[in-house]
Structure formats: C-alpha cells, structure tokens
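I would like the atomic coordinates for the input below:
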Amino acid sequence: MTEPLACFILDTGHCLASEHHLIEGGARQQMACHSLVALLRHPQHGWFLWDAGYAPAMLEATRRFPYLLYRLATPLRLRPELAVAAQLPRFGLAPADIGQVIISHFHADHIAGLRDFAAARFVALTEAYQAVAPLSGLAALRRAFIPALLPADFARRVHLLPAFNGPPLAGLGPTYDLFNDGSALLVRLPGHARGQVGLLAHTTRGRLFFVADSCWLTRSIVERRPPSSFVNFIADDPRSLRDTINRLHGFTAANPDIQIVPSHCPDALARLLEL
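You can find the predicted model right below:
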C-alpha cells in the first residue's frame, strides 16, 4: 500500500431535522445536520473530494416550487464561506486543483457544490446516476434530487462505475479500488439511495469509513437503531437500509480501529472537523 491519504474534514453548512426522525426512539428535538465533505490527497493522483456538500447553488435551486418543498422540509442554514470552493484557499488550493469528486449518492445535500469544480472528473455508481438522470419536478424531488445542481456537462465528465468485483469487505460485499493500491476502497451501501457507496480510506488520521447516509447518527450503527419509519418516504429501499445498518454494526464490531463517519453525524463532525 502507498503512503496514507492526507485528509481534511470540512463542514459545508447544515439543515435542521428532528432527532426522532433521524433515529428510532430519538427525542422530539431539533438537531443540526451538517453536510460533511472530505478533502483528500493521494500522493500520486493528487487532490479529490468525497462528496461536494452544500453550496450557494442550493439556495438558488430551492427558491421555487417544487424544489422549495425541499427547503421547507429541511430548513437550510447555509453560509457562502462554508462552500468547499470557498474553503480551499486556506489549504493553498483552488477549485481547479481538485482532480475528481466521488459522489456517494445524488441527494441534493451531497451534490450542491459540484458546479464549483469545472475541471474535475466525477465518479459515481452507474445505477445511482441512471436512477436520477431522467427525473425532474416532483419525481426528482421524491428522490431528494435537484437536477439544476448538476453541471451542464456532467454526463461528459462523469466516470460511471459498473458493479464492483474487487475483494470484499467482510459482510459488506465487493469493493472497487479507486487507485489500485488499497488506499481508497468503494463499497455499495444500499437502502438510503439507489447506488449509494461508501469509502474506506487509509488516511493520515487513521482508517476512516465514510458511510454517507447509511445512517445519520453514528449511534444508529453502534446500537443497531435505524432512522424512524417516517423517512421511508425518501428511502430507496427501507428493508435494505436496515440490513446495511446491521451489516455495518457487524463490520465495525470486528474492526474497532476503523472510525465510522456518517455524512451528517454531529459527533463525527465534532471529532474530525478541520478547524
């Protein structure tokens, strides 16, 4: 294996949601669900992102019906300076320095920053893109997808991955080795969104497993408590979502050295945020 990936965790803003929706048995109180992005550097292949998070484009895209409903359902608390592109200068970087963006899934809070990276290649699972590409209006909103957030040339710049056939992660299935050196392994994490993937990264901060929205709170995995049935409205496959949480519980129990990083977990963000 090559040397570990440099890794910086960025907060791109948050929405508000009730804890009792985020996890079964949760309190009826609002929580801030931050949208986490990982800025990573491979020693040979350079800088890349895990998701693109929130960005000002999100506010513009949700001004009008039907996408206004997204903002009403998840009240947004965004600041322009938190967009990934706006944070890059403190690392001595510009958007053109980002070679690729790995898209965990196509929900709006994970792709709102994509248009800021005009030179990047995008990487996603084929089934994830095919599930949303033809959608618009209420049909898109039903999958938490906002078409206007994709760059106009997205189809030309995206590298769509077929079914994975690399060595499996125990209990989670086959992997895709992003750089063919074991430093960044993608694995399917079905249930929340069609074609959702996670990233197991060997970083300077240890082994981090970015599990996207397999759950919203780390304790969902620790305690095997999925989101409430309320979220079945947007879940691609509620049964698979529960199964994925159970599988992640088994995987983490067997690998206690690996840190699980859900994209919206306040505890994970507080532990790893790059200040």
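
only C-alpha atoms for contact and neighbour calcs from this point on.
Noted.

how close does Ala148 sit to Met31?
Taking CA to CA, to the nearest Å as the measure, Ala148 falls 27 Å from Met31.

Check Asp181 too.
Applying CA to CA, the value for Asp181 to Met31 is 38 Å.

Looking at the two, which has the bigger crowd around it?
Set side by side, Asp181 and Met31 show more neighbours around Met31, with 17 against 11, by other CA atoms under 10 Å.

mind listing what Pro66 touches?
Contact analysis of Pro66 by CA atoms under 8 Å, 6 or more residues apart in numbering lists Gly137, Leu138, Leu141.

and if you look at Ala96?
Phe117, Ala118, Ala119, Ala120.

Return the distance of it relative to His264.
Ala96 sits at a distance of 26 Å from His264 (criterion: CA to CA).

I'd like the structure of this one too, to check against the first:
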Amino acid sequence: MVTDNKETIKRFKLYTTGSFLGDEAVINNSKKSIVERYYIFSYYLEINDFKILINTGFSEHVKPSTDLKTLKLFQRQDYKVYESLPSQLMKNHVHPDEIDYCIITNFASHHIGYLNAFKNATIITSSEAYHDFITQQVTNNNLQLSFHVMPDDFKERIEFVDDFVKADHPILGTGNKVFNQDVIISYQLPGAMPGQIGLMLKFPELNIFMCSDAAWCRSNIEKDVLPTKRLLKQAYNGELFIDTHAKLIDLKSHNEDPLFIIPSHCKKMDDFEEVMQLLDAIN
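Modelled structure (predicted):
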C-alpha cells in the first residue's frame, strides 16, 4: 500500500475509450432535441512510483445492446469503442502488468471495460458498490455486462475506500483519504448508482473532482442544471441524485481553490480541447 507520507500526483493523463450519442432534451432539459457525442473517460496517475487507474474504460466486451433499459434513455446511442485502454497506456510506456491499483467509482459496465487486463492491480471501491454489484448481478443489465470483464480472483483483490482514514468536507461531507494521503480523497456521491464515489485529486495549482456519474456533463454543473425527470427515472435513487447534483453545483460556486469538476462522461464543449490540454499538461 502507498505510504502515509504526504505526496503529490506526479503524472496524470486522461484517456477516452469510447463515446455515445446523447440528447440535450433528455440530459439538460433543453426545449429542443440536440444530439451530441458524449465521451467516456478513464484517468491514469502516479503517486510515490505507484501506477493508478481511475476506472478502466469502455470495451467491446461490455458494449451494451440497444435494447437495454438503461440505454433507451438516449434514443440514438451509436456507441463507439475507441482504442483499448491497455494499448493507449503502452503507447505511453506503461504496461498493464505495471498498474498497481484500479479505483472503480461504480460498477457500470462502461467504467470497468478492461479491468481483467490489469492482472497485478488491487481493486479499490466502496463497500456498498461492491456488495451491490455482487448481490444484484442478475437484476441489472448494466451490472450483468460488467461480469464479462471480472478477473477470476476479483474478490481476493478488493480493498475498500471505507477502510482508509476519514476526512471531512464542508459541502461533500465525510470522505476517506485514499492510501491515507491528502492527495486523493473519496466522497460518497449517492443517487445515480449504488455506492458511487467521487475523487478529489489535489495538484499544486488546482484541484480536480472526478464526480463519476453524479453529473452527466461538466456543462450541467457550470450552468446549474439539475437532473431531468427522465434521468431521475433511470437513477438508482432519484432523490439522492438531486441532492448530490446540488452539492456539485454548490461546490463549484463556493470552492476557493481553482477547481475542475469532471464527470465520467462529457460532451465536446467550447473549451473541451483547452481543458484536455490543461489536464494532460499536469505532471
């Protein structure tokens, strides 16, 4: 396990492993239908020479079929699978066997598409997300798909964020210092998925809050847009989904340090390339 020494994130890169089409009328409650492409993100970072992934992306192994209830929401899914996460990592001189930890924010199939490629990684998640995944596997199509990419020794490699040192935030509430360090802190973001966590990544000059599926797009937070009724119907707990989303808007408005709030999915906004360049430049 990473030591207790206070450290900084030494390398950071955002990877895109796939995308789908979503309708603004559904996601942002737009008065007219505007179909745009939403990208699926994974993160790579290094702390103390430990190599860490946050979510392992979208893959052909878990490409959803268009008749799943969770995808009818978007009407024109048109899912695209890009170059695999292991292949992209190797182009940056990181072999899949070198990954020490995979932090999974929830067990939706597009978050863990290549999980079985990282054979030496400890899998970190919340105890609630893990237990829901194990016990509800036959009742949720999205979770059923996830089992296609589970390592055989999955249960032996699990570690829970709940067991790390606690931390308190005035807006996000009680969290846990992942690896018992201040550099990554997990917070519960209930509503969209069971046991979902978000991760505050602390850099010298700014913070990034990876909010998982607590918001569908960064522009929703920037424009103070709460989840639509159609999104709420698909959420694990609609009431908690709204509460969590409101916290993100509050976080954006009251944060004193420079902060980017980035979901697991995001459309290509006006400043998308600028944001990607900024994130890729952090080392």
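
After superposition, what's the TM-score here?
After superposition, the two chains reach a TM-score (TM-score structural alignment, normalised by the length of structure 1) of 0.87; 268 aligned residues with a CA RMSD of 2.7 Å.

before we move on, the earlier item: can you put the contacts of Pro66 of structure 1 in JSON lines and add distance to Pro174 of structure 1 and secondary structure?
Converted to JSON lines, the contacts of Pro66 of structure 1 look like this (distance: CA to CA, whole Å; DSSP: H, G, I helix; E, B strand; the rest coil):
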{"residue": "Gly137", "distance to Pro174 of structure 1": "34", "secondary structure": "helix"}
{"residue": "Leu138", "distance to Pro174 of structure 1": "34", "secondary structure": "helix"}
{"residue": "Leu141", "distance to Pro174 of structure 1": "30", "secondary structure": "helix"}
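
and these, which are buried?
For the contacts of Pro66 of structure 1, a burial check counting by 16 or more other CA atoms under 10 Å picks out Leu141.

Of the contacts of Pro66 of structure 1, just say which sits nearest to Gly166 of structure 1.
The closest of the contacts of Pro66 of structure 1 to Gly166 of structure 1 turns out to be Leu141 (CA to CA; 33.3 Å).

Just to check, that closest one is in contact with Tyr70?
Yes. Counting by CA atoms under 8 Å, Leu141 of structure 1 touches Tyr70, with 7.4 Å between them.

out of everything not next to it in sequence, what's closest to the aligned partner of Phe118 of structure 2 in structure 1?
By TM-score structural alignment, Phe118 of structure 2 lines up with Phe117 in structure 1. Computed as CA to CA, 6 or more residues apart in numbering, the closest residue to Phe117 of structure 1 that is not its neighbour in sequence is Pro95, at 5.5 Å.

I'd like the distance between that neighbour and Asp116 of structure 1.
For Pro95 of structure 1, the distance to Asp116 of structure 1 - CA to CA - is 7 Å.

Tell me the helices and strands packed up against the helix or strand Phe210 of structure 1 falls within.
Under the criterion of DSSP states H and E, Phe210 of structure 1 resides in strand 206-212. In this structure, strand 206-212 of structure 1 packs against strand 197-203, strand 259-262, with contacts taken as 3 or more CA pairs under 8 Å, 6 or more residues apart in numbering; DSSP states H and E.

With structure 2 overlaid, report how far that strand is off on average.
Once superposed with structure 2, the aligned residues differ from strand 206-212 of structure 1 by a mean of 1.1 Å; criterion: mean CA distance after the TM-score superposition for structure 1.

Show me how far stretch 226-241 of structure 1 is from its chain's centre.
The chain centroid and the centroid of stretch 226-241 of structure 1 are separated by 17 Å under CA atoms, centre = their mean, to the nearest Å.

which ones are touching the spatially closest residue to Ala167 of structure 2 that is not a sequence neighbour?
Leaving aside its sequence neighbours, Ala167 of structure 2 sits nearest to Gly175 (CA to CA, 6+ apart; 4.9 Å). Listed by CA under 8 Å, 6+ apart, the contact set of Gly175 of structure 2 reads Lys166, Ala167, Asp168, His169, Ile185, Ser186, Tyr187, Gln188.
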